[in-house]
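Chemist: Sharing a model prediction with you, sequence too.
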Amino acid sequence: MNATLRFLGAADTVTGSRYLIDTGAARVLVDCGLFQGYKVLRERNRAPFPVPPESIDAVVLSHAHLDHTGYLPALVRDGFAGRVYATSGTADLSEIMLRDSAHLLEEEARHAAHGHWSRHTDPRPLYTVADVERALDRLRPVGFDEEIDLGDRLSATLVPAGHILGASSVRIAVGGRITHFTGDLGRDDDPLMRPPRRFAGAAVLVTESTYGNRRHAPIDPEAPLGEIIRRVSARGGVTLIPAFAVGRTESILLHLSRLRDRGELPDVPIYLNSPMAVDVSAVYQRHAEEHRMPPDELARMYAIATPVHEVDDSKLLNLRGGPMVIISASGMLTGGRILHHLVAYGPDPRNAVVLTGFQAGGTRGAALVAGERSLRIFGEDVPIRAEVVNIDTMSAHADADGVIAWMRRGPAAPEQVYVTHGEPAAADALRVRIERELGWPARVPEHGELVGL
């Protein structure tokens, strides 16, 4: 069987995960993500899909984050009619996240039209809520370790990857030969999620490299998080915490809950201004077997923040002033309610913006980490005089040491390792370590490259 693998995304960037396996008789897409960050990458979302969507027989998702699922509504709209396989947790989270994504895309298009800050005379969203509903009809939840028959001697199995609820690595068997896609690999020491399953070996390994050139500092993030909130609250300021609604928000709430239990958090209101994050709480409670939290701590974790559902209540937060803490999506400041809070509170030096995870190149979050203090938001340049703090120890990704340790525990060397889903410097740094420390053949593929399996 002359099967091929084509890298349709995440080959020169940390977003847009899309891998196409083609046996000649069947086509399977592993992940169907959005490109994020630099404009040249985002424009790939608007380009025609590299193969006719109707020619793809199935999609297998590793987890629910939008850089792995967010293009699915467009793929279905443009002709894909097969099944989309994912774990039950990923299916539940994808339902929430894709609806929220479409809502934000539609809202952004309306704002652009109303404010005349788009170069298009009639700005349109990448996809709509109606497109999402059609895509959700294609979802088929499966269990971990359940063999998925994809036809033509092709099958898939999902195994636990840690990272976020429902996250899996994808093992594709092509005529008996295994290609293993790590998806986003979690941490052994994650406070919320269980560790990824040990690598069982494969002929071909496709690994993420988000933190391929970095090590997580051995620092408990609760200490700096509590210190920042105490400092900002003492001067009457607002602490803004941009956070991904799935995974990162739960970690932040857990740390805040533990800080308050120890009396290390000031008595200031905490608001969770993310309807999606509020909805996600029910999913985490339904899938308790996947994470480390006992029911009582999970309940305390979610009780620490006041949920904000309505748009009018979100707007009122911008008039309230400090001291207070606002947790809101998105984690890289690419959209969502956090942008309105940044416009309101970013120019005031009494306030603070606390970044708590990876910031992809080209995002507003990456600009702040790099020292930029003016951000383009809703067509205007907004000065950021608020204190900017980056706590990079809260990532749900394994760092470079963690990925190497996970590989080292495998039974044998793969015939080939492809290093993807990382910025160029991170991907190449991990490639070098794989070759030198493990002695495994490794390379960083190019966007659109076709290789044999």
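Modeler: Yep, it's here.
Chemist: For the rest of this, base every contact and every neighbour count on C-alpha atoms.
Modeler: Will do.
Chemist: Let's check: the centremost residue of the protein is which one?
Modeler: Centrality entry for the chain: nearest residue to the mean C-alpha point is residue 65, 3.9 Å, by Cα atoms, centre = their mean.
Chemist: OK, contacts around that residue?
Modeler: When contacts are counted by Cα atoms under 8 Å, 6 or more residues apart in numbering, residue 65 is found next to 94, 97, 246.
Chemist: hang on, the second one in a helix?
Modeler: Just to be clear, that refers to residue 97. Yes. Assessed with DSSP: H, G, I helix; E, B strand; the rest coil, residue 97 lies in a helix.
Chemist: Which residue is the nearest non-sequential neighbour of it?
Modeler: The shortest distance from residue 97 to any non-neighbouring residue, by Cα to Cα, 6 or more residues apart in numbering, is to residue 276 (7.0 Å).
Chemist: distance of the residue lying closest to residue 62 once chain neighbours are set aside from residue 83?
Modeler: Leaving aside its sequence neighbours, residue 62 sits nearest to residue 168 (Cα to Cα, 6+ apart; 5.0 Å). Distance, residue 168 to residue 83, by Cα to Cα, to the nearest Å: 18 Å.
Chemist: The two: which is more packed in?
Modeler: Each of residue 168 and residue 83 has its neighbours counted (other Cα atoms under 10 Å); residue 168 has more, 32 against 18.
Chemist: And here is the other one:
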Amino acid sequence: MKVKFIGGAGTVTGSKTLIESNGIRILIDCGLFQGIKPLRELNWEPLPILPATIDFVLLTHGHLDHCGWLPRLVNQGFEGKIYCTSPTKDITKLILLDSAKIQEEEAKKANEGKYSKHEIAEPLYTVEQAEKVFPFFRVIKTNEPVPLDAQIEAIYTNAGHILGACSIALTLENKTLVFSGDIGRDNDVLMYPPTKPKKADYVFLESTYGDRLHPHTDTKLELETYINNTVEKGGTIIIPSFAVERAQTIMYLLWQLREEDRIPNILYIIDTPMGINALNIFSNNKKWHKLSLEECAEMSKMFSLVSDYQETIEVIFDEQPKVVIAASGMVTGGRVLGYLEHYIGLPETTVIIVGYQAEGTRGRKLLEGAKEIKIHGRYYQVKANILEIQGLSAHGDQKDLLNWLSELENKPTRVFLVHGENQPMDELRIKIHEKYGFDCKIPLMGQEFEL
């Protein structure tokens, strides 16, 4: 049995882990690379193996960095089955269609504005190619064995990260391989705590926040303060957000603040068609989160839901103070770019960063104090107030990740740390060794191991 790391190694994006056993090939996640250009360019490269030779894709969840390369996989010959939970299937459809649409739009803008380095800019994949992925989905139930082959089975358990997110225990050749996927927090606002594994011969553990502890701050108070201070100056608050789970968490907290009369009665806008559709997924999957149907309905009433791009233009040029939640979460594309083009140069504007920002993304650059950012081929001066709320992350911190390993009844042969940048991974490696004595390995991109 062999494992090959063809994504999500040394980076938090592009998650792809290949398992080979007795002629069967299983790909755990099939994510898109994001961030710095050398990583993004990997999206255009073929896999080191032919997609037609992959039998199964097991999706941990529906975020772009875990599912966003599926259209390329199918387009290049994959004909196997894609297993996932029901919410993950619905979310992945939304994510892929949105991703394809954004890529088509950006290629069109690049060609019209003549700012592409290529003679003709092309999208990584089209909406039509994204739609060709959908027939390959197979929905599974959590906590029930899924037979992939006579000698191979998978069990999905709740990972707490977003709706439908799971860790996967893969049993083959008398060994159990546990893939964490993205691990949620033990005390998340909306999601239930992740289920901890009991048995594992090999663990593949994400390490996004391997070097960080989330602050014990009052997230609602931070939101309240930032919004009130900005409105007093007559400014607009822009919150770049992942459309699934993060947008709904922010909506919930803003709704609570408004109910408590702690923030003003101004315009509160959700400008992400995918985030609006995700609200329906929340309502249809009650067992996956803590909100009641009544709370889902009530908090939605507070917000103006913008889906048509013409409405976006109208909102952008409406000068009155407002709070806008718009995708994407790392400011790599989507509707939020239109708002930033108009508002990033105004000192009364506040941009609130609420999630992990991968290396090389606009969100990371803003957090690091960039004086200008490039959007659609043009540079914009950054005069807005850039603030961060760390308490809204959907990823477990170092303590959560260590805790996730705490119920293992046996000592794993090895723990592989994936889906993290180098420093967080190395700090988590040291902590795991100190606390549990487990052998920890940080694989490099493209590296292969025999298990």
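Modeler: Happy to help now that I have it. All figures in this text were calculated on a predicted structure; none of them were measured in a lab.
Chemist: Let me see the TM-score of these two.
Modeler: Overlay of the two chains. TM-score (TM-score structural alignment, normalised by the length of structure 2): 0.99; 451 aligned residues with a Cα RMSD of 0.9 Å.
Chemist: returning to that earlier point: what is the equivalent residue in structure 2 for the residue nearest to residue 97 of structure 1?
Modeler: Residue mapping for residue 276 of structure 1 onto structure 2 gives residue 274, with TM-score structural alignment as the criterion.
Chemist: cool, and residue 402 of structure 1?
Modeler: Match for residue 402 of structure 1 (TM-score structural alignment): residue 400.
Chemist: Could you do residue 445 of structure 1 as well?
Modeler: Residue 445 of structure 1 maps onto residue 443 in structure 2, by TM-score structural alignment.
Chemist: What is the burial count for the match of residue 402 of structure 1?
Modeler: Using other Cα under 10 Å: residue 400 of structure 2 sits among 22 other residues.
Chemist: Over to the one 5 residues further on?
Modeler: The criterion is other Cα under 10 Å. On that basis, residue 405 of structure 2 has 18 neighbouring residues.
Chemist: Check the gap between the corresponding residue of structure 1 for residue 19 of structure 2 and residue 73 of structure 1 for me.
Modeler: Superposed on structure 1 with TM-score structural alignment, residue 19 of structure 2 falls opposite residue 21. Distance of residue 21 of structure 1 to residue 73 of structure 1, given as Cα to Cα: 20 Å.
Chemist: residue in structure 2 matching the residue nearest to residue 62 of structure 1?
Modeler: By TM-score structural alignment, residue 168 of structure 1 lines up with residue 166.
Chemist: Just confirm residue 21 of structure 1 is within a helix.
Modeler: No. Under three-state DSSP, residue 21 of structure 1 sits outside any helix and is assigned strand.
Chemist: ok, it touching residue 6?
Modeler: Yes. If you go by Cα atoms under 8 Å, residue 21 of structure 1 and residue 6 touch, sitting 6.6 Å apart.
Chemist: the more surrounded of these two?
Modeler: In terms of neighbours (other Cα under 10 Å), residue 21 is the more surrounded of residue 21 of structure 1 and residue 6; the figures are 24 against 20.
Chemist: dump the residue contacts of the more buried one.
Modeler: 3-6, 27-30 are the contacts of residue 21 of structure 1 under Cα under 8 Å, 6+ apart.
Chemist: Over to residue 337 of structure 2?
Modeler: Here residue 337 of structure 2 is in contact with 331, 375 (Cα under 8 Å, 6+ apart).
Chemist: What is the neighbour count of residue 259 of structure 1?
Modeler: Going by other Cα under 10 Å, the residues that sit close to residue 259 of structure 1 add up to 17.
Chemist: Nearest residue to it in space, please, no chain neighbours.
Modeler: Closest to residue 259 of structure 1 by Cα to Cα, 6+ apart is residue 265, at 5.6 Å.
Chemist: Would you mind finding the match for the one you found in structure 2?
Modeler: Aligned against structure 2 - with TM-score structural alignment as the criterion - residue 265 of structure 1 pairs with residue 263.
Chemist: How about the contacts made by that match?
Modeler: So residue 263 of structure 2 contacts 224, 227-228, 257 (Cα under 8 Å, 6+ apart).
Chemist: ok, and the residues you listed in structure 1?
Modeler: Among the contacts of residue 263 of structure 2, the ones still in contact in structure 1 (both residues aligned by TM-score structural alignment, their matches' Cα atoms under 8 Å) are 224, 227-228, 257.
Chemist: Restricted to buried residues, select those residues in PyMOL.
Modeler: Here is the PyMOL command that picks out the buried ones among those, judged by 16 or more other Cα atoms under 10 Å:
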select buried, resi 224+227+228+257
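Chemist: Tell me which of the kept ones among the contacts of residue 263 of structure 2 fall in helices.
Modeler: Using DSSP state H, 224, 227-228, 257 are the members of those that sit in helices.
Chemist: Could you pull up the contacting residues of the closest residue to the match of residue 19 of structure 2 other than its chain neighbours?
Modeler: The shortest distance from residue 21 of structure 1 to any non-neighbouring residue, by Cα to Cα, 6+ apart, is to residue 5 (4.6 Å). Residue 5 of structure 1 is in contact with 19-22, 450-453, counting by Cα under 8 Å, 6+ apart.
Chemist: What does residue 5 of structure 1 correspond to in structure 2?
Modeler: Going residue by residue (TM-score structural alignment), residue 5 of structure 1 aligns to residue 3.
Chemist: part of a helix, is that match?
Modeler: No. When three-state DSSP is applied, residue 3 of structure 2 is found to be strand, with no helix at that position.
Chemist: Residue 390 of structure 1 against residue 369, yeah?
Modeler: Yes. Contact status for residue 390 of structure 1 versus residue 369: in contact at 6.9 Å, counting by Cα under 8 Å.
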